[in-house]
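Peer 1: Need a 3D model of the sequence below.
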Amino acid sequence: MEFTAPNAQILTFDRKNHSNETLLKLYESLILPRRIEEKMLILLRQGRISKWFSGWGQEAISIGAVNALQEDEFILPMHRNLGIFTGRNLPLEKLFAQFQGKKSGFTKGRDRSFHFGSIEHHTVGMISHLGPQLAIADGIGLAHKLSKEKKVTLVFSGDGASSEGDFHEGLNVAAVWKLPVIFVVEHNGYGLSTPSEEQFAFKYFTEKGPGYGMEAVRVQGNNVLDVYDTILKLAQDIRENPRPVLVEAITFRMRGHEEASGTKYVPKHLMEEWAQLDPVDNYEAYLESIGVLDAATKESLNHKVKTAINERLEIAFAEEAITPNLEEELADVYAAFSQKVISPEGPNTEKRFIDAISDGLRQSMEKYPNLILMGQDIGEYGGVFKITDGFKAQFGGDRVRNTPLCESAIIGAGLGLSIKGYKAMVEMQFADFVSVGFNQIVNNLAKIHYRWGQQADVVIRMPTGAGTAAGPFHSQSNEAWFFHTPGLKIVYPSNPRDAKGLLNAALEDPNPYLYFEHKLLYRSISGPVPDGYYTIEVGKAALAQEGTQVSIITYGMGVHWAIKAVEEMGISADILDLRTLLPWDQEAVATTVKKTGKVIFLQEDTLTGGIGAEICAWISEHCFKDLDAPVMREGSLDTPVPFAPNLEKQFLPTERFKVKLKELLEF
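Peer 2: Presented below is the predicted three-dimensional model:
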C-alpha cells in the first residue's frame, strides 16, 4: 500500500468568501517558513547551524491551522511546524537564537529546535518522544472546559507517532471527557524512513475517529485554503459544542527526517508526483491566476520576508556563545518557590495514617479551588484505599475525576492543567503502575521548567511498599527510579502527622512531586494529628529517636523497623527519618554521623542502586573523618517482590538489618 499522491496534478483552491486581504495574509504567512527553510539549508551546508528538521512541503498545514485559531488558543506543534511559531509572531531573532543554542533563545541553549514553549504566544513545544504532548493538550482543553472558556486547543501528531500508546491515550481521554481539542495528524507517508504500510494496517486516519467516538475529517494538507477553512469551521463549532475532532491532513515530506537522513529511501516517482503539489508554488500560482497577487506585490512580500530573516539572523549570529553560569543552571531546575511553613493551630485528633492523608487532601482542596484530582476509581468509589471517599460528593465530579486506565495521559493532562494555572493531583492506584507514565514524569514534568521556564504544578500520590503479600506488581518500592531525576521532588512520610503536613506542602509548591505513602501503614498506625491546615518543611529530616551508639538513617517503613530493632536489641540509636528524599537533608545526616561515628542506612527498596547507596557514598566522601566504622547499608533482596508470605519475609531486610546492625556496633 504505497503512499501515493492524489490523482489531481494540481491543487484546486476555493476562495469562498475570503477577502483579498485574507488570501494575501495567508500567502505571506506561507512563504515565511519556506524562506526560513531555504536559508537554514544554506546555513547548514556552511556549518553555521548544526541540525535542521525540515517541514518542506507541509507548510500549508501549519499556516492554515495557526491562522484559523484565535491568538490566545493553544497550539502544540511538532518538528515540521515551523509555520506555527512564525504564524504566532515569535520574534525571529529569538527563534534563530534558539536554533543556534544561544542564551537569548527560548531555552537558554538547553534544548534544540522546536523543543520549547511560549505561554505569551500560546504555544507548547514537543519533546523528542513525540506522543506525550497529546495528553498535555487534553489538560489544556480540560482547563478551558472547567473555566467555561469557549476556546479550542490544537495539537499535532505525525503518522509515525500515532503508533505510540500516548496517541491512543490522548484521543481516548479527550473523547471520554468531551474535551475541546483538535487532533491534527500530518499524514506524510513516512516515520523517518519507515513507510506507512509498516506503521499501521489502514489507509486513512479517518477510520480511527469513529473507534474513539469522535468525528474525523480528512483534508488535502498541501492546500492552505482547505486546511484553513476546515479548522476555522471546526473551531467555531467546538467552541460552542465542546468535543474532540480528529483531522487528517494528507501531505508529503520533501526532505529527510532531518537533513542528515536524506530521502534515498523514497521512490523517485513519489517525490516527483508530490513536487507537483507543492503548497507554496501552487497557492502562489492560484493567487496570480485570480488577479490577487501581481508581480509587484509578490516581489514586495518576498523582499519583506527575506529582509526580516536576514536582519534577525544577523542579530542572532552576533550574540556571543553562552558563558556557563553554574548558579543559574542549578537554580533553573526548579520553579522558584520559597516555602513558608504553616504551623498547626487548634487541637489534635488521633488519626490513622490513611485518615491523615485524606484530611490533608481535603483541606488542600478547600484551600485551592483550582486543585483538580484525577485517578482511577477515585470518584464515587473513593479510590481503592478510600483516600478520596466522599470527595466527589463534596467537591463535584469536575474536580474529582475518575479516569480511564491511562497513567501517561492523566499525568500529561496534569501538566496541561498546570500550563493553564491549575494544580493537579494524580493518584496512582499502586506505585507499581507509574511505570506506564514514566516518560511523562522524567521527561516532561521534571525537565519543563529547566527547558523553558514552565512550572509543573503536579503531585503524584504513590501507594507503595510490600508486607501485604501482594506480589511483584503491587509491592514494589520504586522511589529510586525517580531519585536520579533532577527537577522532581520526592517526599515519603512515616507517620500520620508528617503524612498530612508533607502532602499539604507538596500541593502548595508549583514543582512536580512524587508523594510515597506506604500501604501497610494506612490502617496499622495512628498518632496525634493537628485538625487544622499545616505544612511540614520540605527537605528537612527529623529524628524519630535519639541515641548515642549508632546512627540509623532511613525513611518510610524503615523507621518502624529501626525503632523495633533497637528496642529488641537494647541499643541507644539516633534514628533519622529523612521524610524528604529529593532534596534530602545533608545537614541532618552530617550531624548524626558526627554524633555517633557509626552509621547504617536502612531501606525497603532493593539494595543495589538504591537511595542508601547515594547517601552512604556522600557520607564516605564528606564525613570520613567522623567515622569510627565502615558505612553500612541494608535493603531488600535484589529480586522482584515475591508473593508467598514466607518468601516476602525473606525478601524484606528486617532480619538482615539486625545482623548488620550488631556487626556495626561490634566493629
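
Peer 1: switch to C-alpha atoms for all contacts and neighbour counts from now on
Peer 2: Noted.

Peer 1: got the buried residues for stretch 621-635?
Peer 2: Of all the residues in stretch 621-635, those buried under the rule 16 or more other Cα atoms under 10 Å are 623-624, 626-627, 631-635.

Peer 1: got a list of contacts for stretch 364-375?
Peer 2: Here stretch 364-375 makes contact (Cα atoms under 8 Å, 6 or more residues apart in numbering) with 383, 395, 398-403, 410, 421-429, 504, 507.

Peer 1: Regarding residue 529, what is its secondary structure?
Peer 2: strand (DSSP: H, G, I helix; E, B strand; the rest coil).

Peer 1: and the gap between it and residue 342?
Peer 2: For residue 529, the distance to residue 342 equals 14 Å [Cα to Cα, to the nearest Å].

Peer 1: Centre-most residue in the protein?
Peer 2: Computing the C-alpha centroid of the chain and ranking residues by Cα atoms, centre = their mean puts residue 444 first, at 2.7 Å.

Peer 1: just to revisit the earlier point, just the buried ones from the contacts of stretch 364-375, in PyMOL syntax?
Peer 2: Burial among the contacts of stretch 364-375 is assessed by 16+ other Cα under 10 Å; the matching PyMOL selection reads:
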select buried, resi 383+395+399+400+401+402+403+410+421+422+423+424+425+426+427+428+429+504+507
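
Peer 1: ok, so what distance separates residue 213 from residue 185?
Peer 2: Residue 213 sits 17 Å away from residue 185, going by Cα to Cα.

Peer 1: Pick out whichever of those two has more residues nearby.
Peer 2: The neighbour comparison of residue 213 against residue 185 (other Cα atoms under 10 Å) goes to residue 185, with 24 against 16.

Peer 1: Tell me which helix or strand residue 255 sits in.
Peer 2: Applying DSSP states H and E as the criterion places residue 255 outside every helix and strand.

Peer 1: please give me the structure for this one as well, since I'd like to look at both together:
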Amino acid sequence: MIQPHQNYTRQQAIDLYKHLLLPRRIEERMLKLLRQNKISKWFSGIGQEAISVGVTEALHKQDYLLPMHRNLGLFTTRGVDLYKLFCQWLGKADGFTGGRDRSFHFGVPEKRIVGMISHLAATIPVADGLALASQLRNEGFVACSFCGDGATSEGEFHEALNLAAVWKLPVIFIIENNGYGLSTPTNEQYACNDLVDRALGYGLGGMKVDGNNIFEVMDAIRKARKSALNGTPTLIEAKTFRMRGHEEASGTFYVPDEKFEEWKKKDPIDRFSQWLQAEQGITEKELESIKEEVDSSFLPQLDRALEAEDPKFDLNAEKQRLFSPVIFRNTAEPTSSTSEKRFVDAIQFSLQQAFEEDDDFLIMGQDIAEYGGVFKVTEGFVDQFGKDRIRNTPIIEAGALGCAVGLALEGLKPIVEMQFADFISCGYNQIINNISKAQYRWMPPLNITVRAPHGAGVGAGPFHSQSPEGWFMQHPGLKIVVPATVKDAQNLLYSSLHDPNPVLFFEHKKLYRSIREMTPDQCVPEPLGQAKVRREGHDATIVTYGMGLHWAQDIASAYAEKGFELEVVDLRCLAPLDFETVQQSVVKTNKVLLLQEPSATLGPMSELSSLIMEQCFEHLDAPVLRCSSHDMPIPYNPELEKEYLADARLQETLDKLLAY
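Peer 2: From the prediction side, this is the model:
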C-alpha cells in the first residue's frame, strides 16, 4: 500500500483524492463523447493521474507548468476554468484558442501554464527560458516541463537539458515513461536501463519514481524544486503505464494483455482509495458520495459547453491575431551628431543603444560573449553589459530559440544570434511551429529578434553563404527584415528590437565591412514593412532587396549613360511586404525586373511576380522577368561563385526587358 512521508488530515486526504478523481471522471465522460462523434480526438491519461496531480500539488502557484497530452490533472488541479476547457476540446468559440487549435494545445498565462504543440519536445527549451527569467530577476520560481518517453529521443530534449545544466537553471524535467511511444516499446527507443540515467551525463540531478504513487511523486518534486532553486536542475523519470492507446483511434492491440493486468493493480486512484479506507477510515459509501460530488462539479459546465457557439470565420479578425500593434516610446534626447559607420558598426550601434536604454534586452548565441561573435558585432559587450545579458550558448539553435520564447513570455526581450544564417535550419521547428504561430493560437506577443548573417560573395561555400530569408515568407506571424544600407541596418534593427512581434533580421556578410555611410548617432525607429524608391525612373522598375540593391544601383547608373532611367525599389522587408509601393512603380514604368540573390525556384521574387501578374497585368508592356542565382548549391571557388550569383546575368536580363 502507498504511504505518505507526512501526515494528512482527513479533509486534506479527501481533497487530494478529489483532485485525483476529477480528471479520471472527466476523461471517462470525454471518451463517451468521442464515441458519439462530439469530439474529434482524445489522448488519454487514464492511469497516469498521480503524476500530473502530484506535481501540481507539490509545486508553488508561481511555478510554471509545461504539460503534454496526458496531463489533464495539471489543469484541473490548477483550477483552470472548466467551461473554457471543455469548449477548447470541442473547438468552440469560448475555448482558450477560440477554435484555432485543439485538445491541449493551449496555455493559461494567469495559471502559469504554457501549452504544448504537436512537435514533441519543442516546449522543453521554453522551460529553460522561463527558468532563466526567474534566475535573472531572482524571483524564486521554477519551471517544470513534461514529456513522454518517446520525446526524449528528440534533439530539443537534449539541447534543453544540456542548456539547463550549463546555466544551472531552476527547472525540473519530468519524463512520463508509460512504456510506448505510440506503438514503439521503450526497448526499441533507448538502450540505457532507465531514461533517468541520462541525467548524470548532463550534470543534472536525477530521480526515478513510481509514477502511480502520488505521495512518491510529490516528495520527489519538493526535493527537485529545492535543488533546482539551489542551482541543480533535476530530471525525474516517472514510471507509469498508458492504459489506453496513444490516442483512441490507435487502439492497444500492440500491448500484451498481461501488461494491462499488471498495471491495473497499480491504478493510482484505486491505490489512493485503499489508503483512504485503511488509514483515514473512509467508507465505500463516502467514496461513492465523493464521486457524485466530483461529477456534479463539472457536468453542468460540460453541458453548457456542448451548447456553446462554434467560432465564425472573420478574416480581418483572424489576421489581426498575427501581430500586436507597434508603439514606439523613444524617450532619448534628439542629437544632431553624425559619424561614418560601416554596415557592421551600424548593427553594433543599434544593439548598444537598445541595451543601454532597456535592461530587458539580452542576447544569446555561440561565441558572442568574450569573443564578440565571429563577425565581432558584440565585441566589448560583456565588459559593458555583463555575462547575464551577453550569453554564450552551447552549439545549439533550437534550444536557444525555445529559450527565447520562455524569456519573452516573462516580458524580457531576447535576441538570438545565428552564427551564420545557414544554421537557422537547425532551429526551423522552433521558428515555424512555436514562434510564428504563438500569438495566433493563444500566446501574448513575443518580442524575439533573430539575427542571421546571410549571403554569398565571400567565397564561403554552400554552408556559410545561403540566403534563407525566403524560407519563412509563407509562415504568417513572422516579420522578415533585410536591410541593404548602413542607415537601414541601424534603424531597422532598432525597430526590430522594439517590435513586440517576432522578427527575423538578415544581415549580409559581404556588406558588413564593404560599405560606409554617415548616419546620426541615434537610432530612429520606424514601422517595419515600408519599401523605398531608391532611384526614380520611367523606363523600367527593378525591385530588389539586400545585396540586390547594390547590384541594381550600379547597373542603373551604368544604363543612365545609355539614356535609360531605371527606377529602383528596395523592399527592405519581405514580411510585411509593401506591395503598394511596388504596384505604384510598375504602373508608372510598365516594365519590371525582379532581382534577388537566392535561387530562382520558390525565392521571394516568385511570390512578388505572382502578385504583379494578378494585380498589375493591364499596366505591363512586357512579361515580368526575374533575375536570380542558379538553382544549385553555392560553390566555394570565387570564380564559380561569381557565375552562380544573379549579378552575373543582370545585364542580359535587363537588356531583354528593355528590348521587349
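
Peer 1: quick revisit: strands - which of the contacts of stretch 364-375 of structure 1 land there?
Peer 2: If you go by DSSP state E, the contacts of stretch 364-375 of structure 1 have 400-402, 423-427 in strands.

Peer 1: Return the closest of these with respect to residue 377 of structure 1.
Peer 2: residue 402 (5.4 Å; Cα to Cα).

Peer 1: Just give me the match in structure 2 for that closest one.
Peer 2: With TM-score structural alignment as the criterion, the equivalent of residue 402 of structure 1 in structure 2 is residue 392.

Peer 1: in terms of contact, does that match touch residue 372 like I think?
Peer 2: No. Contact criterion Cα atoms under 8 Å: residue 392 of structure 2 and residue 372 do not qualify, at 9.8 Å.

Peer 1: hang on, the earlier thing: please say which of residue 529 and residue 342 of structure 1 ends up with more neighbours.
Peer 2: Remark: of residue 529 of structure 1 and residue 342, residue 529 carries more neighbours, 24 against 14, as counted by other Cα under 10 Å.

Peer 1: ok, residue 12 of structure 1 - how many residues close by?
Peer 2: As a burial measure, residue 12 of structure 1 scores 13 neighbours (other Cα under 10 Å).

Peer 1: could you list every residue that touches the equivalent of it over in structure 2?
Peer 2: Alignment note: residue 12 of structure 1 maps to residue 2 in structure 2; criterion TM-score structural alignment. Listed by Cα under 8 Å, 6+ apart, the contact set of residue 2 of structure 2 reads 213, 215, 271-272, 275.

Peer 1: hmm, which of these are the buried ones?
Peer 2: Among the contacts of residue 2 of structure 2, those buried by neighbour count (16+ other Cα under 10 Å) are 213, 215, 271-272, 275.

Peer 1: Show me the strands in the stretch 51-200 of structure 1, by range?
Peer 2: Applying DSSP state E, counting those that start in this stretch to the stretch 51-200 of structure 1 gives strands spanning 75-76, 117-118, 123-124, 153-158, 181-187, 190-191, 194-195.

Peer 1: now those as CSV including distance to residue 475 of structure 1?
Peer 2: Listed next are the strands of the stretch 51-200 of structure 1 as CSV, based on distance: least, Cα to Cα, whole Å:
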stretch, distance to residue 475 of structure 1
strand 75-76, 37
strand 117-118, 38
strand 123-124, 36
strand 153-158, 36
strand 181-187, 37
strand 190-191, 38
strand 194-195, 40
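
Peer 1: how about the longest helix anywhere in structure 2: buried residues?
Peer 2: In structure 2, assigned by DSSP state H, the helix with the most residues is helix 10-35. Of the residues in helix 10-35 of structure 2, those buried under the neighbour-count criterion (16+ other Cα under 10 Å) are 13-14, 16-27, 30-31, 33.

Peer 1: if I line the two up, what does residue 106 of structure 1 land on in structure 2?
Peer 2: When structure 2 is aligned by TM-score structural alignment, residue 106 of structure 1 is paired with residue 96.

Peer 1: For that match, which non-adjacent residue is spatially closest?
Peer 2: In this structure, residue 96 of structure 2 finds its nearest non-sequential neighbour in residue 88, 5.7 Å apart by Cα to Cα, 6 or more residues apart in numbering.

Peer 1: number of nearby residues for the one you found?
Peer 2: Residues lying near residue 88 of structure 2 (other Cα under 10 Å) number 25.

Peer 1: list the contacts for it?
Peer 2: Residue 88 of structure 2 makes contact with 94-99, 102-103 under the criterion Cα under 8 Å, 6+ apart.

Peer 1: any chance of those residues in JSON lines, with distance to residue 157 of structure 2 and neighbour count too?
Peer 2: Converted to JSON lines, the contacts of residue 88 of structure 2 look like this (distance: Cα to Cα, whole Å; neighbours: other Cα atoms under 10 Å):
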{"residue": "94", "distance to residue 157 of structure 2": "33", "neighbour count": "20"}
{"residue": "95", "distance to residue 157 of structure 2": "29", "neighbour count": "27"}
{"residue": "96", "distance to residue 157 of structure 2": "27", "neighbour count": "25"}
{"residue": "97", "distance to residue 157 of structure 2": "26", "neighbour count": "24"}
{"residue": "98", "distance to residue 157 of structure 2": "30", "neighbour count": "20"}
{"residue": "99", "distance to residue 157 of structure 2": "29", "neighbour count": "20"}
{"residue": "102", "distance to residue 157 of structure 2": "23", "neighbour count": "23"}
{"residue": "103", "distance to residue 157 of structure 2": "22", "neighbour count": "23"}
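
Peer 1: between these, which is nearest residue 199 of structure 2?
Peer 2: The closest of the contacts of residue 88 of structure 2 to residue 199 of structure 2 turns out to be residue 103 (Cα to Cα; 30.8 Å).

Peer 1: any idea which element the residue mapped onto residue 302 of structure 2 from structure 1 lies in?
Peer 2: Alignment note (TM-score structural alignment): residue 302 of structure 2 maps to residue 313 of structure 1. In the assignment (DSSP H and E), residue 313 of structure 1 maps to helix 295-318.

Peer 1: how far out from the middle of the chain is that helix?
Peer 2: Here helix 295-318 of structure 1 shows a centroid-to-chain-centroid distance of 36 Å under the convention Cα atoms, centre = their mean, to the nearest Å.

Peer 1: what angle sits between that helix and helix 20-45?
Peer 2: 40 degrees (axes from the mean of the first three to the mean of the last three Cα atoms, to 10 degrees).

Peer 1: Show me what counts as buried in helix 295-318 of structure 1.
Peer 2: For helix 295-318 of structure 1, burial by neighbour count (16+ other Cα under 10 Å) applies to 298, 301-302, 305-306, 309, 312-313, 316.
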